[in-house]
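Visitor: starting from these lines, generate the structure:
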Amino acid sequence: MGIGGEPHQTDIFDDINDVDLLRLLLADLHDDLPGRLARFRQLTDLSAALGPGGTLMPGGETTYNAWSEARTSFVHGNYIATVMLCQGLAEHLLAAHLELMLGGEPLPHRIKFKDTLERCIFHQTITEADAADLRRLMDFRNPLSHYRNISDPQNLSRRVLNSQRAAGHHLLNDASFAISMAVRLLALPSFRLSGRSILDEDV
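Guide: Purely as a prediction, here's the structure:
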């Protein structure tokens, strides 16, 4: 029997019914409810910078779903996923924007992110400051995507040892930066929609 006299799952192949699954889901939601609410509020406050008419998202389904999943991941505390999704969003959004520009040069079949940033600076889509922060985001993503041993200063365990702060502290800060960077990109003039249409203009 489990806690409170309830039967527990004794074998990994035992059946689990919908009520048991619901209990697990509710327990998971309850565990970090204040944190989820705080992150939802943080995301809502950040999103005030987006255009009143919404935002353009060059890059199709990949860009849209990266943004949608990044928001959900951040609220639910999936910090590594948030960082990686925001980096992917930035790469697809900016490269697709370059490809859609009138008179723009054809992009390489597999363009590197550094090349994308340089082209976006040249076309004044982003500033040097934006590019510097996007490189910082890339620096957060790389040691999560690619193995770094503990002697590497970007290795998460090394950061924990050097700072004497828990891994969750670093990941939350990285994810907060990543999601704010994603909003900052979507709020740029190239993507921000004012909400006014051609029908709203004075004739």
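
Visitor: all contacts plus neighbour counts: C-alpha atoms, from now on.
Guide: Fine.

Visitor: I figured residue 138 hits residue 87, correct?
Guide: Yes: using CA atoms under 8 Å, residue 138 is in contact with residue 87, at 6.5 Å.

Visitor: and the helices in this protein, which stretches?
Guide: 18-31, 33-46, 60-75, 79-100, 113-122, 128-145, 156-163, 167-186 (DSSP state H).

Visitor: residue 138 and residue 87: which has the busier surroundings?
Guide: Taking other CA atoms under 10 Å, residue 138 and residue 87 do not tie; residue 87 has more neighbours (27 against 21).

Visitor: now the second one, please; I'll put the structures next to each other:
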Amino acid sequence: MSREDWQEDLFSDLTELDLVRYIMADTHNDLHGKVARLRQITDLGRELGLNGTMIFGAAASLAWEEARSSFVHGNFVSTVLLCQSMAEQLLAAFLCNGLMENDLPRRVDFKETLKRCYDNGILSEQDTQDLKKLMNLRNPLSHFRHIDDDSSVERRFLNQKEPIQEFMRRDAQFAIGLATRILSKNPFRVD
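Guide: Purely as a prediction, here's the structure:
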């Protein structure tokens, strides 16, 4: 493909060098924050054990990889969504494959997954409550909530009177910390 054909495929007059400049500028934005968040991810990773963690399910594994990257790059909404998805996929896949629960529905509700994991000693009461909190952080990001709804993102950050980026960063820190805590539990931790 010639350079001109490549440009026509993009429907843009930007050259490869122009695109590299955009990537470099994006990488440079919030560089100190990215480094700090990468350090935080690295520090959290120490909780996973000497040999890391065993993640049940391809969807859970992909969600975990993308959640870490999203957190480092400041994509806080994505971090919350991906951490909740990872937890839901991981726990249900473990119930299905790890504990061989034959009666697990083909489409299991997250609340049912939490109940079964608690009943089997995989999750503590605090883990269960925190995962429900994470679910409640994710839902208004996935499903529209009117501003008058106390769970809407807009209502929450207006009530806290702080910039939305700071508000979402804190939710993402909670999500990534909780996801790490779940992955560091005995069924998943590889020592």
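
Visitor: quantify their similarity with the TM-score.
Guide: Once superposed, chain against chain, the TM-score is 0.92 (TM-score structural alignment, normalised by the length of structure 2); 182 aligned residues with a CA RMSD of 1.3 Å.

Visitor: hang on, the earlier thing: so which of the helices of structure 1 comes closest to residue 54 of structure 1?
Guide: helix 167-186 (9.1 Å; CA to CA).

Visitor: what range in structure 2 does the closest one sit on?
Guide: Aligned using TM-score structural alignment, helix 167-186 of structure 1 spans residues 164-183 in structure 2.

Visitor: can you give me the offset of the matching stretch from its chain's centre?
Guide: Mean-position distance between stretch 164-183 of structure 2 and its chain equals 8 Å (CA atoms, centre = their mean, to the nearest Å).

Visitor: mean distance, it to its aligned residues in structure 1?
Guide: With mean CA distance after the TM-score superposition for structure 1, stretch 164-183 of structure 2 departs from structure 1 by a mean of 0.6 Å once superposed.

Visitor: which parts of that stretch are buried?
Guide: By 16 or more other CA atoms under 10 Å, the buried positions in stretch 164-183 of structure 2 come out as 167-169, 171-180, 182-183.

Visitor: kindly reformat the helices of structure 1 as TSV containing distance to residue 107 of structure 1.
Guide: Listed next are the helices of structure 1 as TSV, based on distance: least, CA to CA, whole Å:
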stretch	distance to residue 107 of structure 1
helix 18-31	44
helix 33-46	32
helix 60-75	17
helix 79-100	7
helix 113-122	9
helix 128-145	19
helix 156-163	34
helix 167-186	20
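
Visitor: quick check: which of those helices is buried the most?
Guide: Of these, the one with the most neighbours on average (mean count of other CA atoms under 10 Å) is helix 79-100, at a mean of 22.

Visitor: show me what that helix is packed up against.
Guide: helix 60-75, helix 113-122, helix 128-145, helix 167-186 (3 or more CA pairs under 8 Å, 6 or more residues apart in numbering; DSSP states H and E).

Visitor: and the most centrally placed residue in structure 1, how far from residue 141 of structure 1?
Guide: Closest to where the C-alpha atoms of structure 1 average out (CA atoms, centre = their mean) is residue 86, at 3.1 Å. Per CA to CA, to the nearest Å, residue 86 of structure 1 is found 9 Å from residue 141 of structure 1.

Visitor: and residue 115 of structure 1, by the same measure?
Guide: For residue 115 of structure 1 relative to residue 141 of structure 1 (CA to CA), the value is 17 Å.

Visitor: count of residues packed around residue 106 of structure 1?
Guide: Neighbour tally, residue 106 of structure 1, other CA under 10 Å: 10.

Visitor: need the contact list for the aligned partner of residue 108 of structure 2 in structure 1.
Guide: Matched to structure 1 by TM-score structural alignment, residue 108 of structure 2 sits across from residue 111. Contact analysis of residue 111 of structure 1 by CA atoms under 8 Å, 6 or more residues apart in numbering lists residue 95.

Visitor: ok, now which ones touch the aligned partner of residue 53 of structure 1 in structure 2?
Guide: In structure 2, residue 53 of structure 1 lines up with residue 51, judged by TM-score structural alignment. Applying CA under 8 Å, 6+ apart to residue 51 of structure 2 gives the contacts 189, 190, 191.

Visitor: give me the buried entries from those residues.
Guide: residue 189.

Visitor: of the contacts of residue 51 of structure 2, which is the nearest to residue 78 of structure 2?
Guide: Nearest to residue 78 of structure 2 among the contacts of residue 51 of structure 2, with distances taken as CA to CA, is residue 189, at 24.7 Å.

Visitor: and the corresponding residue of structure 2 for residue 34 of structure 1, how far is that from residue 39 of structure 2?
Guide: With TM-score structural alignment as the criterion, residue 34 of structure 1 lines up with residue 32 in structure 2. Distance of residue 32 of structure 2 to residue 39 of structure 2, given as CA to CA: 11 Å.
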